[in-house]
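Enquirer: This is the structure alone, sequence omitted:
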């Protein structure tokens, strides 16, 4: 009987130690959660202010001290956006530009990333380092040369000019290379034994397995393309050929800016990206996390 009591006593002691450890951990966990909640609220404040301002009058939006909520919501600010800007045309231009950039980057960067991760060719590491060096160069330095190329090709004030410079990226190549490195090399060997050439291995075997990485790159590219402002302002000056970001920027006057209408347009323009991120956020985080496992 004493032999049966000893194990139970030991189990109770171990259980008590676990409970004590959990209690000791609670204060640190509480601090972490408080910091995370504070950070989340800090991120939400600009979005709340955007919605609040879009429902204010001009006097309320420019009052000092500022008012957090409108006295009476002015829903006509949203209809004024469509009367001030060719919203439908600019929305279409933004969608076309985003789709072209996203699809092209996913395919091109997936192909380049697979080549750097799996294929053996002379100077592979040197070329990859040169690719990464592009990330250290500010994109503004390429504006003049890219504009001159578009001008000589006769593509100014076209949707193609908006999309063309963003169809490939060094970051996307790096992300996809890191993702392909996490996949077992035995899959390539098995596919080659079945008679697949390098393109078939990439297309039929690797791409289906790299779905999360491609989704992560696609979402990042879509958000970046949707919010791109500087290049659309430079290459297209026709309002009918502008994107939403460039069109909304034209609402800022030198002496007077109608902030409620500007915020209403900004809110409408942000809805597609919010929906995209909410729907695919899990795949995006999994893709980025998987690509960071192996270097």
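Expert: Looks like it came in fine. Here the structure is a predicted model, which is why all the values come from computation and not from measurement.
Enquirer: Please make it C-alpha for all contacts and neighbour counts, starting now.
Expert: Fine.
Enquirer: in which helix or strand would I find the residue nearest in space to the middle of the chain?
Expert: Central residue of the chain (C-alpha atoms, centre = their mean): residue 220, 2.5 Å from the mean position. Assigned by DSSP states H and E, residue 220 falls within helix 211-227.
Enquirer: tell me which residues of that helix are tucked away?
Expert: 212-227 (16 or more other C-alpha atoms under 10 Å).
Enquirer: Tell me the gap between the following helix or strand past that helix and the middle of its chain.
Expert: Counting by DSSP H and E, the next helix or strand C-terminal to helix 211-227 is helix 230-235. From the chain centre to the centre of helix 230-235 is a distance of 20 Å (C-alpha atoms, centre = their mean, to the nearest Å).
Enquirer: cool, and stretch 208-220?
Expert: 12 Å.
Enquirer: again with stretch 194-206
Expert: On the basis of C-alpha atoms, centre = their mean, stretch 194-206 sits 29 Å off its chain's mean C-alpha point.
Enquirer: Please enumerate residues in contact with that stretch?
Expert: Outside stretch 194-206, the residues within contact range by C-alpha atoms under 8 Å, 6 or more residues apart in numbering are 111, 114, 180, 187, 188, 191, 192.
Enquirer: and the comparison structure, right after this:
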């Protein structure tokens, strides 16, 4: 039994090393000079710790505007997904109406289609209403999430129906039951959705590069993707840009990780 535990620990440590070493290398390289970053043999720690790589990026690119664009897109899309997704999930889990199972399966089938297929129809739709090259285009396509509906529906199914029936006896309607009974139960899946969907919105690079032309309206990931054109082979500056993209997501995850683990480990994901 002890040998089995040590093997599990070894595999976990190896997995952590595989995931963290590239980030640590990127972080250390962002504080190096160009000469230190190209030395052979490779030098792990900088001989001279400098911050000029970060200051150069901040001077050349509108980082503050990019961060605000990204934060705005993440916040609006998350609020919409939680509200619309939880309402739809409540309807699919609790209400009875014709074709409910068929509609739910039809909605789930969308998850099987690669997201890239929707890029052209989305762009044509936004272009028709004049929303291309606007900050609205960054989040309007993410207002509704099929995954959010599916995940929260599974959690709602784990809530005893007796609670709904007791509330109806007391005179509560469907919306009040949703607001006072269902939503408090959904705290863990909502946090899990915030991490998963927020990360997906934050790191999305393809869609903003297609729909946005003005540099000031870009989110941070798409904006910093242009670093390679400006700094060419200046690796410390490129690594500094990668660190700037990663740190907010890492902080966000560590703040909410307790709720994320609770949401994944709970018994809600069941039919």
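Expert: Nice, I can see it. Owing to the predicted nature of the structure, the values given are computational and were not obtained by experimental measurement.
Enquirer: Trace the helix holding residue 220 of structure 1 over to structure 2 and give me the residue numbers.
Expert: Helix 211-227 of structure 1 corresponds to residues 187-203 in structure 2, going by TM-score structural alignment.
Enquirer: swap in stretch 144-164 of structure 1?
Expert: Going by TM-score structural alignment: stretch 144-164 of structure 1 matches residues 120-140.
Enquirer: got a list of what the equivalent of residue 149 of structure 2 over in structure 1 touches?
Expert: Using TM-score structural alignment to pair residues, one finds that residue 149 of structure 2 aligns to residue 173 in structure 1. Residues in contact with residue 173 of structure 1, defined by C-alpha under 8 Å, 6+ apart, are 109, 110, 112, 113.
Enquirer: what's the last one in contact with, if anything?
Expert: Looking back up the chat, that one is residue 113 of structure 1. 173, 174, 175, 176, 177, 178, 180.
Enquirer: Next, check those against the helices and list the overlap.
Expert: Members of these lying in helices (criterion: DSSP state H): 173, 174, 175, 176, 177, 178, 180.
Enquirer: between these, which is nearest residue 231 of structure 1?
Expert: residue 173 (21.5 Å; C-alpha to C-alpha).
Enquirer: any idea how far the closest one lies from residue 153 of structure 1?
Expert: Applying C-alpha to C-alpha, to the nearest Å, the value for residue 173 of structure 1 to residue 153 of structure 1 is 27 Å.
Enquirer: just residue 146 of structure 1 next, same as before
Expert: On the measure of C-alpha to C-alpha, residue 146 of structure 1 and residue 153 of structure 1 end up 11 Å apart.
Enquirer: between the two, which one's more packed in?
Expert: Taking other C-alpha atoms under 10 Å, residue 146 of structure 1 and residue 153 do not tie; residue 146 has more neighbours (15 against 10).
Enquirer: The helix ranked longest in structure 1 - contacts with which helices or strands?
Expert: Under DSSP H, the helix in structure 1 containing the largest number of residues is helix 2-54. Using 3 or more C-alpha pairs under 8 Å, 6 or more residues apart in numbering; DSSP states H and E, the elements in contact with helix 2-54 of structure 1 are helix 259-291.
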